[in-house]
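>>> Got a predicted structure plus its sequence, pasted below:
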Amino acid sequence: MAGLDAFADVLDYPMYVVTAAAGAERAGCLVGFASQCSIDPPRFMVWLSTANRTYRVARHASHLAVHALRSDQRATAELFGGRTGDDLDKFDRVAWSPGQGGAPVLDDCCAWLVGRVREVVDGGDHRGFLLSPVAENPPGPVRPPLLRFSDVADLSPGHPA
């Protein structure tokens, strides 16, 4: 059976931090599987590992926040990708504020959007959350270089994928 390794090895996609809140719980994780998937209506799809605490919170959340990271934000990627929220409150270590639907919005990101969860799709060991954008930060005058997969390929995940 063919795999994706050879194809995926040439990809160097941007990395995102996805955050969710449901009830009194907050969670966030580093995500590489995410993309705009429709222009009209505007839609964005984020894929979360079912092994991840963020998935367990997100499945009860009405909104998710998606944050693009600048190339100089490796420490943020390490916090949200290399640590698990089962052991610590990641939000005690970053500046954030509640966005629409209570989704935590990280203050120090070059771009973010909050989207209402429209649908959840089974994709194997990940679930896709189809988001309808309801808020985003205003664009800055300069587009900074983004943190990419190659920048964090050596990161040990807080949870297995």
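Okay, I see it.
>>> When you work out contacts or count neighbours from here on, use the C-alpha atoms and nothing else.
Noted.
>>> Not counting sequence-adjacent ones, nearest residue to the residue nearest the centre of the chain?
Compute the mean C-alpha point of the chain, and by Cα atoms, centre = their mean the closest residue is Val18, 2.5 Å away. For Val18, the nearest residue in space outside its immediate sequence neighbours is Val66; the separation is 4.6 Å by Cα to Cα, 6 or more residues apart in numbering.
>>> neighbours around that neighbour, how many?
Summarising burial for Val66: neighbours were counted as other Cα atoms under 10 Å, giving 32.
>>> and it, what does it touch?
By Cα atoms under 8 Å, 6 or more residues apart in numbering, the contact set of Val66 is 16-19, 112-114.
>>> most surrounded residue in these?
Sorting the contacts of Val66 by how many neighbours each has (other Cα under 10 Å) puts Val18 first, at 31 neighbours.
>>> ok, longest helix in the protein?
Taking DSSP state H as the criterion, the chain has its longest helix at helix 74-82.
>>> Presented hereafter is structure B, for comparison with structure A:
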Amino acid sequence: MARSDIHLARENDEVELQFRLIMRRLAGGVSIITAGRGEDITGMTVTSVTSLSVDPPRLLVSVNRQASSFALIERHGLFGVNILGADQLDLARRFSNGKLKGRQRFDGIDWSAGSSGVPILGESLATLECRVEEIIERHSHAIIIGSLLDFDLSSRPSSLVYWNSGYIEIDRDSDLDLLADVSIPLAHVR
């Protein structure tokens, strides 16, 4: 196929709508990014956390530059990543609820200030506290590179995933049982 035959978007389609539909096909782990200190705290649900390197430990997160979380990350140079388990669907919804703002999102839930001062949610599968190493602003979002300051890891075997406009709960133990019922060899799953 000649390069001129490749079309990224049809002229009569709404490109943004089509792009969103395409990206919804990509499953992503659900995390809550937290930021701020003291009473000036906020958080947001994201699926845009990914590893950048292990040596040294760095990660990437993409955040809308209009989000209140971005302003606090930029101001303090710190943020938390709270990776959600399958039983934390309510938290994912709470931190994506546009009616709740800033500190309100933390009311009535288990959280504490981490060693860096950023809010860390209790019962997460894993939490990471990061210092901003670099912010790369592009279009509506910023790519934030975080260097690991502190972390905690739970032994719970479940995860929350966002796919095709909905949340999916994944539990290693029960999902392996389901795979065994349909005769998928475990060697291919691990």
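Noted; the coordinates are in hand. Everything quoted here is computed from the prediction, not taken from an experiment.
>>> Any idea what the TM-score comes out to?
After superposition, the two chains reach a TM-score of 0.82 (TM-score structural alignment, normalised by the length of structure 1), with 152 aligned residues with a Cα RMSD of 2.3 Å.
>>> thinking again about what came up before, out of the contacts of Val66 of structure 1, which are shared with structure 2?
Shared with structure 2 under both residues aligned by TM-score structural alignment, their matches' Cα atoms under 8 Å, the contacts from the contacts of Val66 of structure 1 are 16-19, 112-114.
>>> So which of those sit within strands?
Among those, the ones falling in strands (DSSP state E) are 16-19, 112-114.
>>> Distance to Arg93 of structure 1 added to the residues you listed, as JSON lines?
Shown next, in JSON lines, are these (distance: Cα to Cα, whole Å):
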{"residue": "Tyr16", "distance to Arg93 of structure 1": "17"}
{"residue": "Val17", "distance to Arg93 of structure 1": "14"}
{"residue": "Val18", "distance to Arg93 of structure 1": "16"}
{"residue": "Thr19", "distance to Arg93 of structure 1": "14"}
{"residue": "Trp112", "distance to Arg93 of structure 1": "18"}
{"residue": "Leu113", "distance to Arg93 of structure 1": "21"}
{"residue": "Val114", "distance to Arg93 of structure 1": "21"}
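>>> Now do the same contact list for the aligned residue in structure 2 for Gln100 of structure 1.
Correspondence of Gln100 of structure 1 to structure 2, assessed by TM-score structural alignment: Ser115. Ser115 of structure 2 makes contact with Asp150 under the criterion Cα under 8 Å, 6+ apart.
>>> pretty sure Ser115 of structure 2 is in a helix, no?
No: if the criterion is DSSP: H, G, I helix; E, B strand; the rest coil, then Ser115 of structure 2 is coil and not within a helix.
>>> Where do the strands of structure 1 begin and end?
16-22, 25-31, 34-38, 43-49, 63-68, 96-98, 104-106, 111-122, 126-136.
>>> Go through those and name the closest to Ala77 of structure 1.
Taking Cα to Cα, strand 25-31 is the member of those nearest to Ala77 of structure 1, at 6.2 Å.
>>> what stretch of structure 2 lies opposite that closest one in the alignment?
With the alignment judged by TM-score structural alignment, the segment of structure 2 matched to strand 25-31 of structure 1 spans residues 40-46.
>>> outside of that stretch, which residues touch it?
Outside stretch 40-46 of structure 2, the residues that reach it (Cα under 8 Å, 6+ apart) are 30-36, 68-69, 72, 92-93, 95-96, 101-103, 105-106, 118-119.
>>> Quick one: map Ala111 of structure 1 onto structure 2.
Per TM-score structural alignment, the equivalent position to Ala111 of structure 1 in structure 2 is Ala126.
>>> thinking its match is in contact with Leu153, fair?
Yes: taking Cα atoms under 8 Å as the contact criterion, Ala126 of structure 2 and Leu153 are neighbours in contact, 4.4 Å apart.
>>> Tell me which of the two has more neighbours.
Neighbours were counted for Ala126 of structure 2 and for Leu153 using other Cα under 10 Å; Ala126 has more, 20 against 12.
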